[in-house]
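Asks: give me coordinates for this.
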Amino acid sequence: MSKQLDYHTIREIFERFQEAQPEPEGELEHVNAYTLVVAVALSAQATDAGVNRATRGLFAVADTPQKMLDLGLEGVTEHIKTIGLYRQKAKNVMKLSQILVDEYGGEVPNSRAALQSLPGVGRKTANVVLNMWWGMPAQAVDTHIFRVGNRTGICPGKDVVAVERALEDHVPADFQNHAHHWLILHGRYHCKARKPMCPTCLIRDLCPYEDKTQ
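Replies: From the prediction side, this is the model:
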C-alpha cells in the first residue's frame, strides 16, 4: 500500500484522466433507476459484459418492479442463469422488486440507507446508483478502485470503507462526480491486477508504485 499522495499530485492525476476522457460512464446497461439497481446487484462477482448479455433480454420485458414480479422467479432465473450465483440473485431481484412496489410505490429511493435495505444491495451498489442516476458524489469502491487506490496512493486504505473515505477526503471536489468511473476504467484497462500496463500509463510519472512493469 502506497502512502497518501498530496493534493497537488492527485489534482494533476485527475486532470489527466479528465483530459483523456471528459465524461466517463459506467459500463452496465440500464434504462432507468430500477434497471440500474438490478444490473449493479447482479454484477457482484460477475463481469459487466456478462451481466449486460443477460439483462438485455430481461430488461426488454421487465423494466419496472411490477413487470419483474409479473415475470416471476422462474422467468427471472431463466434470463440470468449465465451469471454467477444466479439463483440467489434471482431471489433477491424478486424480493427487492416486491419491497419497491409495497413500500416505495414502484420507485427507487434516492437515499443510501433506503437502497441498502433492499435485498442484494450493499453499500457499493447504493453508491453506484446514487452517483450514476442522481449525480451525487458517492464513491463506489470495487476491486479495481481498491487496487488502484492503494497502488497509486490516490486513496489508500486497508478495506473498501477506508478507501471510500480517502476518496471523499482527498479527491478535489470538482472531480468527485466522475472519480470512481475514472479509477474503475483505469484499473480495468490499464492498472490491471496481474500485469499493470505501466509503460503506457497516463500517470506513470506521478505514481509511486514500486513494481512498475518494464
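Asks: use CA for all of it now, contacts and neighbours both
Replies: Noted.
Asks: tally of neighbours for Thr152?
Replies: Neighbour count of Thr152, defined by other CA atoms under 10 Å: 24.
Asks: actually Asp102, sorry about that
Replies: Neighbours of Asp102 under the rule other CA under 10 Å: 11.
Asks: do Arg11 as well
Replies: When neighbours are defined as other CA under 10 Å, Arg11 has 19 of them.
Asks: cool, Leu36 as well?
Replies: Number of residues near Leu36 (other CA under 10 Å) recorded here: 21.
Asks: show me the contacts for the closest residue to Val76 other than its chain neighbours.
Replies: Spatial nearest neighbour of Val76, chain neighbours left out: Ala90 (6.0 Å); criterion: CA to CA, 6 or more residues apart in numbering. Counting by CA atoms under 8 Å, 6 or more residues apart in numbering, Ala90 touches Leu73, Val76, Thr77, Ile80.
Asks: which strand or helix spans Ala90?
Replies: Assigned by DSSP states H and E, Ala90 belongs to helix 86-104.
Asks: how about that helix, which residues are buried there?
Replies: Along helix 86-104, these residues count as buried under the neighbour rule (16 or more other CA atoms under 10 Å): 86-87, 89-101.
Asks: swap in stretch 74-82?
Replies: Residues of stretch 74-82 classed as buried: Val76, Thr77, His79, Ile80 (neighbour count, 16+ other CA under 10 Å).
Asks: now Lys89. Nearest residue, chain neighbours left out?
Replies: In this structure, Lys89 finds its nearest non-sequential neighbour in Leu42, 6.4 Å apart by CA to CA, 6+ apart.
Asks: here's the other one to compare against:
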Amino acid sequence: MNESTNAALPKVVDRAIWQVELDALRIREKAHTREGDAIAAARRRLPMVEVDATIRLVGPDGPVSLLDAFEGRRQLIAYFHMWHDDHPAAEQCAGCAFYNGQVRERSYLHTCDATYATFCYGPYEQSVRYRDSMGWDVPWYSVRDSAEALLAGRQVGVFYLVCYLREGDRVFETYWTTGRGVEALDNNYALLDRTVYGRQEPWEDSPAGWPQH
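Replies: Take a look at the predicted model:
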C-alpha cells in the first residue's frame, strides 16, 4: 500500500546521478576524518598540569582519593554530572542523562588502560540511587566537596568531560571540554547525522520543511 506522509523529501534521481553526488560528498567526509585525526594528534601533544592526587571523592565505600578512581589504570576519563538537590529523577539534568547514560560497555576502554567514571556534584547516597534507578553501572563518585579543587577556577555545576593521566602516585590533567565537546560520549547524533532528516534540531542547516522537534 502506497501511503504519502506529506513530509518534505529529497529530490529523486537515478542511481548514477545519486552516486556522483555521494562521491563528491565522500571527498569532504574523508577530509573531515583526516582533520579529526590531526586534531586528535595535536590533543595527544598538549602539555599537562598536575592535580593533587589526594583530593577526596566519595564512593561506595566512603571517602577515597582521586588516585583511587583510576582503579589501577593509567588513564581516567571523568564526566562531571550536574545535580539538582532534592529533585526526583525526572527533574535531573536531561543532557547529563543523555550523554552519561550511553557509556555502558567499557571493556575496550579498559584494554587501553583507561577507566571511565562519573563525578557527580550531588551527595553520594542520593545521587547513586539516581544512577541505580537509571539502570547504569558506571563507577560513581560524589565531588560535592571537591569540585572546586578539581576544576581549579572553572565553573562548578556545569558538565565537563575531563581526562587525567597517572604517573605513579602523581595525577595530571591532560584535557577537558564542555558544551558540544561532550558529544564524544554519544552515538545517537553520529548516526542521525548520516540520515536524511539529521538530528531534527532547530539550529541545523536543513532544507525548508524538514522535520525539527
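Asks: superposed, what's their TM-score?
Replies: Once superposed, the chains reach a TM-score of 0.25 (TM-score structural alignment, normalised by the length of the second structure), with 93 aligned residues with a CA RMSD of 5.7 Å.
Asks: could the contacts of Ala90 of the first structure go into JSON lines alongside distance to Val148 of the first structure and secondary structure?
Replies: Output for the contacts of Ala90 of the first structure, formatted as JSON lines (distance: CA to CA, whole Å; DSSP: H, G, I helix; E, B strand; the rest coil):
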{"residue": "Leu73", "distance to Val148 of the first structure": "38", "secondary structure": "helix"}
{"residue": "Val76", "distance to Val148 of the first structure": "35", "secondary structure": "helix"}
{"residue": "Thr77", "distance to Val148 of the first structure": "34", "secondary structure": "helix"}
{"residue": "Ile80", "distance to Val148 of the first structure": "30", "secondary structure": "helix"}
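Asks: same list (those) but as TSV, adding distance to Ile13 of the first structure.
Replies: Output for the contacts of Ala90 of the first structure, formatted as TSV (distance: CA to CA, whole Å):
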residue	distance to Ile13 of the first structure
Leu73	46
Val76	42
Thr77	43
Ile80	38
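Asks: all helices of the first structure, in order?
Replies: Taking DSSP state H to define them, one finds helices in the first structure at 7-20, 33-42, 48-61, 65-80, 86-104, 112-116, 123-134, 143-152, 160-170, 176-189.
Asks: how many neighbouring residues does Ala54 of the first structure have?
Replies: The number of residues near Ala54 of the first structure, taken as other CA under 10 Å, comes to 19.
Asks: where's it relative to Glu78 of the first structure, distance?
Replies: 9 Å (CA to CA, to the nearest Å).
Asks: rewinding a little: what separates the residue nearest to Val76 of the first structure from Ala60 of the first structure, distance-wise?
Replies: Relative to Ala60 of the first structure, and taking CA to CA, Ala90 of the first structure is found at 16 Å.
Asks: how about Tyr86 of the first structure?
Replies: From Tyr86 of the first structure to Ala60 of the first structure the distance is 19 Å (CA to CA).
Asks: scan the second structure for its longest helix.
Replies: Longest helix in the second structure, counting by DSSP H: helix 15-44.
Asks: buried residues in it?
Replies: For helix 15-44 of the second structure, it's none, nothing buried (16+ other CA under 10 Å).
Asks: report the contact partners of Leu109 of the second structure.
Replies: Each residue near Leu109 of the second structure by CA under 8 Å, 6+ apart is listed here: Thr115, Tyr116.
Asks: and it, that one's in a helix?
Replies: Yes - assessed by DSSP: H, G, I helix; E, B strand; the rest coil, Leu109 of the second structure belongs to a helix.
Asks: gap between it and Leu150 of the second structure?
Replies: From Leu109 of the second structure across to Leu150 of the second structure, the span is 23 Å (CA to CA).
Asks: same question, Val51 of the second structure
Replies: From Val51 of the second structure across to Leu150 of the second structure, the span is 7 Å (CA to CA).
Asks: same check on His32 of the second structure?
Replies: His32 of the second structure is 33 Å from Leu150 of the second structure, by CA to CA.
Asks: Leu191 of the second structure too?
Replies: Counting by CA to CA - Leu191 of the second structure and Leu150 of the second structure are separated by 33 Å.
Asks: and for Tyr124 of the second structure?
Replies: The value you get for Tyr124 of the second structure to Leu150 of the second structure, if CA to CA is used, is 17 Å.
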